[in-house]
Structure formats: C-alpha cells, structure tokens
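Participant: predicted model and sequence follow; I will ask about them next.
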Amino acid sequence: MSVHRGPGSGDGMERVRGRAAVVVAVVLGLLAVMAACARTDSGGRISASQAAVPARIPSGAGLPGGAVDVGFAADGSGFALLAECGKKRCVQRVAVLEKGAGAWRLGTSPLPDVTGDLGITAGLVVLGPGRALITEGTWPPPERTWFTGDAGDSWREATTEPTGTTTTVPEGGVLVENCSRPDEEANGCARSRLAAVMPDTGEYRILADQPPLKGVVIPAGHIGARLYTYGLDPRSGNPALAVSEDRGKSWRTSAMPAGPKGWSMTVVTDGSVLYAAHHGQLSDEDDVKNGLLAIDRSTDGGHTWEQVWKHRKGAEPRSILGAPIAAADGSLTVHGEDGVWRSTDDGRSFSRSAGRGPQGWVTTTPLGYLWGDSFGAGRYRISADGVHWRTFDLGDGT
C-alpha cells in the first residue's frame, strides 16, 4: 500500500490506492457499532473493560497476488481486490467473504489485466452484504465502474456519471465527491459536489441539498446517520465542515479554527469526543507526502471545535497515513510516514509508540478501524474500539 502523492501520481507497477479508495474509506463506518451499542463510563468514554470485541475475519493467505483494497459490510461480509504482478503484467482478481464464512473465495473479476507502467488504479466501494462497486481510474470521476449484487458471482458495468438526484444517502449507500469543474492544469478538480452511490444499483445520484460550502467539497466522515463534509466557508474562505444529521437531507456549517487550506479532513470519534485531522501539503517539509496540518477536537457533537495540535517544522507527527485512531481508552494514535505516534492528552502532544518508517495505513469500515501494512505484505488488523485488535492476512504478497 503506497503513500499518497497527490493527483495524477503513480508509476511503474506500484500499487496505487486511488482517491476513490481513500474517499470510500473515510465515508464508511467510523465506529457506528461502538457508538450505538457500548456503554460509557462517568467521563463519557467507553472503558477498556467494556470495549467492543473486534470482528473475526479469516485469513486468505492462499489467495493469489497482493491485496490492493479491502472493504466490509456491517454483517462481517466483505470484498478484496487482488493484483498478481509479474515483470510486464498484473492480473487483477476479486476475493469475496460471505457472512459467517470461514474462508475467502475467489469471485469473478471484471477488471482487465494491466500491462506496461500504468499501475493499479482500481478501488472498492462496499455497499452492503453481497453488494459492491469496483471503480477503475483516478477519482473523480472513475473511468469505469462495475456493480455486483450477488457477492461477486457476476458484475455489470455501471455508471460513471450521475443519473438523477436523491434526497438522502440510503442505508448502505456511500457519499462521494463528484467533480463538476475539472482543473486541467493541476490534474484535479476546481469545484465539486456530493453524490450518493446507490446501494442496490451502484448508480451515482447527485445529492439534492448540497452543503453550504465552496470549492472542492468532499466527504470527511460518516458516524451513524450523521455525515461530515469538508470544504471552504463561503464568507471567510477558511476550511470548514458541513454536518448533516439526517443522511444528507439538510446541512449545518460547523466553524473550524483558522488554519491552512489542505486536501481533505477526516472526522473520527471515540464514542464521545470527535477529532478532525486536516490533511495537506506541508510548505516547509519537502520530504513529507501525506502531511498532517492540524488536529481539532469537539466535545459537543461538532458544533464547536478547539485546535489541539498544529504543525510545527520538525515536530512529529508531520504526516498521517489515512485516519487517526480515536480509541475507547481516550488515546489518539496517528500512523505516519516516520512511525506511529500516540497521544494521551486529547491530541495535544504525541510520543512515538512504534519503530521508524511507515508502519501501516488506517481506514474505517462499518466494523471499525482497519489497519493495513505499508509494504503490500497483506497483513491487516481490525478493531471496533481502537484498543483491541485482531489480525488477518490476505494474498501471497506478490
């Protein structure tokens, strides 16, 4: 799993986690099970003794190739994209895990072989038990998509452009960015809007009520029925969040502390407190590709925010690979390009908790946090509370 290099990056047969995978990982999950089901202690946090048990995901070490993307539904079923690469060709496959199954199986794959130096740009959107969308190409928009509603037994080519509107993001659906004005010079997007991937068809539909933000508006988190999106405040031009508490029917703006404009934002929760990580380019750190600009904290459901950490040259964590881990024990962990950093004072200071170099990339699913190693070896860990983890392996690492 490679680190983010910005729009249009990637060379050789490098396994590129495209923007789709990043967006999808941010949008899904975010500890809905933990927040809804677990009790809290007198301080509002879930105690370690009450922490949720992580899902049991079987290993699939015999699957061919290396895992490129993995996603799960709330019932524990899931999909994985695999790439088996030689010197001149990568064969792309799909693995399927059905609810209660003790092993992964190979499903059919709509993805063509990749030759030359094009790299792997496939992404995965899990839309519920047995339902998924595969995207191919950079995001947004994908070049092609395929949908399955029968656990990977068959796929049909789906839409890449929106086909109408929707008033809400349906249960199982996913909120995604849809570029309405490309930026050709920057090989990116100058203006975007939000769309929902429909869970029963894989169609894209524009959200009828858009958040009151300007610029590039992208999803920043999904906690239960509450959706978070990142963009710029129309009046101040500062980074801002828009929050919907009814699955996208209506929005309110959540003012953020003033800070540098970044690429995106990721909102996570420990069941009580919210944290927002600002991702972006560090102007004074040339050796950092996945910069961490700031961390904000909210104790009132995102109505108000306090900036608890801000980038300073040379101060770690300078980078963040995916989402921060807001754990049930009150700690906040950041996986960066130069190691793993842990805070026990609400994100105000960090100390190293693992060795140097990238240790893994963190995303979120309906089952909780998903950690994948940074070197394509197929080692994964999953946790419903950020404290207790289970490990599983996928693919042979080739």
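Facilitator: Looks like it arrived, so ask away.
Participant: alpha carbons only for contacts and neighbour counts from here, please
Facilitator: OK.
Participant: got the contact list for the nearest residue in space to Gly372 that is not next to it in sequence?
Facilitator: Leaving aside its sequence neighbours, Gly372 sits nearest to Tyr380 (C-alpha to C-alpha, 6 or more residues apart in numbering; 4.5 Å). When contacts are counted by C-alpha atoms under 8 Å, 6 or more residues apart in numbering, Tyr380 touches 370-373, 391-394.
Participant: all helices for the stretch 201-350 of the chain, in order.
Facilitator: Counting by DSSP state H, counting those that start in this stretch, the stretch 201-350 of the chain has no helices at all.
Participant: got the contact list for stretch 298-314?
Facilitator: Here stretch 298-314 makes contact (C-alpha under 8 Å, 6+ apart) with 243, 254-257, 272-275, 284-285, 292-297, 318, 346-349.
Participant: no no, stretch 98-105
Facilitator: 58-60, 75-78, 95-97, 129-130, 151.
Participant: return the member of these nearest to Thr166.
Facilitator: Pro129 (21.9 Å; C-alpha to C-alpha).
Participant: against Phe79, how distant is that closest one?
Facilitator: Separation of Pro129 from Phe79 (C-alpha to C-alpha, to the nearest Å): 10 Å.
Participant: A further structure is provided below for comparison with the first:
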Amino acid sequence: MPDLDSRLARSRADLLDEIEQPPLATVRRRATRIRRRRAVTAGAAALALLGVVAIGVRPWQQDTTPSVTATDPSVTAPVYRGGGIDIIGLSPAPVHGLNGPIAEVEFSDEGVGIAAAGCDRNCPPLARTTDGGLSWSSVAQSPTGDGPMDVIAFPAGHWLVQGDRWWSSQTGSTWQVVTPPPATDRAVIEPGELPRVDQPLGAIGVLSWDRGPLGPLATQPGLTARWVAPAPAGDGAWWVGGLVGTAPAVAVSRDSGRSWTTTVLPTPADPAETVTVSTLGVEVYAMARNGAGEVLGIYHSADGGKRFTPTFVASGGDNAPAPFTGDPVPLLDGRLLVIQSAGKPSSWWASADDGKTFIPIVDLPAASWIRRTYAGYVAYGLFGGSWAAFSTDGTNWQKLQLN
C-alpha cells in the first residue's frame, strides 16, 4: 500500500492537472508586450542598432553611467531601465551599514531577507529586512565566530547559518547554536528540509533548519553532485547538477529524493567542473562551467527536463567559453538573462533563442553576478561596488538599502 506521502504527492499532481493554467505562449506574449511598452518609454529601441552578438565574443569594458528615468529623485527612487528590465534605486531612507562588504543575501520570501558581510574573524552582526530590502536592521543576537558565514533560507521564514558552528533561527531575529544529530541515511527530503551537496564526495545530504545536517539521502542521484538548487522548482522537483565521469549531467527528483532521473549532457571540448540548473515552468536551462567559472555549454529543455538540446557548446577558437558569471535567469517573456562581469557595453545580456546568441542590455548599472536564493534572485556588485538588488522574477529589481 502506498505511504501517506506518496498518496499526497499523487493527489497534489492530480489537483494541479485539473487547474486550468494559461498556456506559456500566452504568458510570454503578455510579458513581451509589457517589455516592448517599457522599451518604447525608455527609448530602448536603439538596441536594434547593436545587432546580435555571438556568445563567444569577449568584451571587457564596463558600463557607462546609466540613465535615470525618475522625474524627481529627491522624492521618488531613481529607476534604471533597459531591455524591459527595471532596477529601482535607493530611496531617501537611510542606508544600513553592514560594517563590511556584502558577501551574501538570502530571501526566504519576497519580504524577509538576511544579509551577511564578508569576514575572516569577529564577523559583524547580520542584517535583516521584512520589506523586501527597503529597510534593514542589525540582528541583535547574531551568530558569532570566525570565518565566513553561509546563510541558508528555509521555507516559512526559517534560517540556518554555517560558520565555525551551526546556528538556527525560527524567524531570523534571534539565533541559537545547533548540535547536529548523528548522521543517518534519509529516505526522503521531508517538508521544510533542504538538500545540500556534501563535499568533497559529491553526495546529497539533507538539512533541517533547527537541527542542521541530518545525513545523506539513501538514494543518491546517478552523478557526482557539484550543485543543488536552493529551492524546489515550481512543480516541486529538486534539481542537481554535476558530472558523470567527465561529462556534465543533471538529475531531477519529483518524489522528494526517493528516486532520481539523470541526464548526461553533450560534453564540451574542455572538462566541466560544475553544472547549474534554472527553471521556469516547463523551461529548464542547464549551464556547464569550467574551473574558472566560464560557461562551456548551455542546454535547454522545453518539456520539463525530459529532453535537453545543446544551444551552445564551447569548442575553442571563435566558439570559446563564455564569460558569464553567476546564475542565469529565465524571464517570463521567454528570454534568458545573464550577467557578464566587466562586459561591453553592458553587464546585462539576454538571449531570445534559448542561449544560442545574446544581446547586450544597455542603460543598466554594471553588475558582477546573479545568485538564486530561495525566494528569487540577488544581483551583486552593482555600480562596480558593494551594492546589491533583489528580484523575484528577474525583470523587476529593487536596489537594497544596504552597504
């Protein structure tokens, strides 16, 4: 007889199948119309003069000064706009000082986030926001210790921090030291838990916000894991990226880690070190990277990951690795957004053909990389400095009142 979790999973799937959803093509058409209206408003039609730039090109010049579209910056925050992307700048409210450069920002939902400063010893207090980054305050009872802190966001606003010790928090406002239990094999990723790559073995373990690491999954994906998604996909699936031998590969579990489906991707000329996955609906993108972080391959699936098609595979020469940094962002209008650090003429690039070619997005502030968090995306290194912005969809960004 199937267990309760299996029956609940099947009931959830049946319910989702019965709910009528707008076709993705319809959503994309609406998003594209919105982007075009924004482009006309901001004068972004000049992008057409830039043409389409092949992915192998290596420009390195930083952005010029972005244009500000706000009519009264003293009252309204400035807006940096280009290619259908909006970045809302700082408001007149005070900027919270972290007492160190921004090292990590995580959001557990669209409002609640935690930020940590980079540190080697005597780490400064964490900062916390409850309004999407518009205001921040120091966490009075922050974790203490030496070395960098890894902040992990969990469902329902729970938190776990790994430093020289493990710390947990139910709300992010107070913290306590956690002593993890003895590791035992875990049959499933329970609700409220997260998978995590256990290095250097490349296995998938399970984390609990209030107990820390619990132990490895009993059934491992058929690859050496290098990356695991910080949050489940929209359909509840967990994605893992890694290697099968020397070939890039991805694995997905649709039953909370009980079983995995592994797909080996076409191998680029240079050896891959890691593979990451980005999803939006049935659209799935995998990126293989070398040890320097350069993109060796982009692979696209339009059927939820059943079949992947290589859209770019580096082979040397003109088809060299692409210098894109961080995580790619699938947009609602069908484009794929990436950051090219020190790019020319822009850090922000977008592809309308699933990663075959990319067009630079001008008039946006320079950025260094994008990272996926539990509840959205964080762009780091804005304006070439220690600024960051948060977005739940990759299109609308809010610069964080934090530095």
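Facilitator: Perfect, I can see it now. This one's a predicted model, so the numbers in the text were calculated from it and none came from an experiment.
Participant: in ChimeraX, how would I select just the buried ones from the contacts of stretch 98-105 of structure 1?
Facilitator: Under the burial definition 16 or more other C-alpha atoms under 10 Å, those of those that qualify are selected in ChimeraX by:
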select :58,59,60,76,77,78,95,96,97,129,130,151
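Participant: can you lay out the contacts of stretch 98-105 of structure 1 as JSON lines showing secondary structure?
Facilitator: Converted to JSON lines, these look like this (DSSP: H, G, I helix; E, B strand; the rest coil):
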{"residue": "Pro58", "secondary structure": "coil"}
{"residue": "Ser59", "secondary structure": "coil"}
{"residue": "Gly60", "secondary structure": "strand"}
{"residue": "Asp75", "secondary structure": "coil"}
{"residue": "Gly76", "secondary structure": "coil"}
{"residue": "Ser77", "secondary structure": "coil"}
{"residue": "Gly78", "secondary structure": "strand"}
{"residue": "Ala95", "secondary structure": "strand"}
{"residue": "Val96", "secondary structure": "strand"}
{"residue": "Leu97", "secondary structure": "strand"}
{"residue": "Pro129", "secondary structure": "coil"}
{"residue": "Gly130", "secondary structure": "coil"}
{"residue": "Ala151", "secondary structure": "coil"}
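Participant: rewinding a little: can you tell me which of the contacts of stretch 298-314 of structure 1 are buried?
Facilitator: Buried by 16+ other C-alpha under 10 Å: 243, 254-257, 272-275, 292-297, 318, 346-347, 349, out of these.
Participant: mind checking the longest helix of structure 1?
Facilitator: In terms of residue count, the longest helix belonging to structure 1 (DSSP state H) is helix 19-27.
Participant: tell me the residues of structure 2 aligned with that one.
Facilitator: Alignment note (TM-score structural alignment): helix 19-27 of structure 1 is unmatched in structure 2.
Participant: now for that helix, which elements pack on it?
Facilitator: strand 122-128, strand 174-183, strand 214-223, strand 361-365 (3 or more C-alpha pairs under 8 Å, 6 or more residues apart in numbering; DSSP states H and E).
Participant: same list (these) but as JSON lines, adding distance to Val23 of structure 1.
Facilitator: Listed next are the helices and strands packed on helix 19-27 of structure 1 as JSON lines, based on distance: least, C-alpha to C-alpha, whole Å:
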{"stretch": "strand 122-128", "distance to Val23 of structure 1": "10"}
{"stretch": "strand 174-183", "distance to Val23 of structure 1": "7"}
{"stretch": "strand 214-223", "distance to Val23 of structure 1": "7"}
{"stretch": "strand 361-365", "distance to Val23 of structure 1": "10"}
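Participant: make TSV from those strands and add mean neighbour count to it.
Facilitator: Compiled in TSV, the helices and strands packed on helix 19-27 of structure 1 are given as follows (neighbours: other C-alpha atoms under 10 Å):
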stretch	mean neighbour count
strand 122-128	27
strand 174-183	21
strand 214-223	25
strand 361-365	27
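Participant: related to what we said a few turns ago, how about the residue nearest to Gly372 of structure 1, what's its partner in structure 2?
Facilitator: Residue pairing (TM-score structural alignment): Tyr380 of structure 1 is matched to Ala388 of structure 2.
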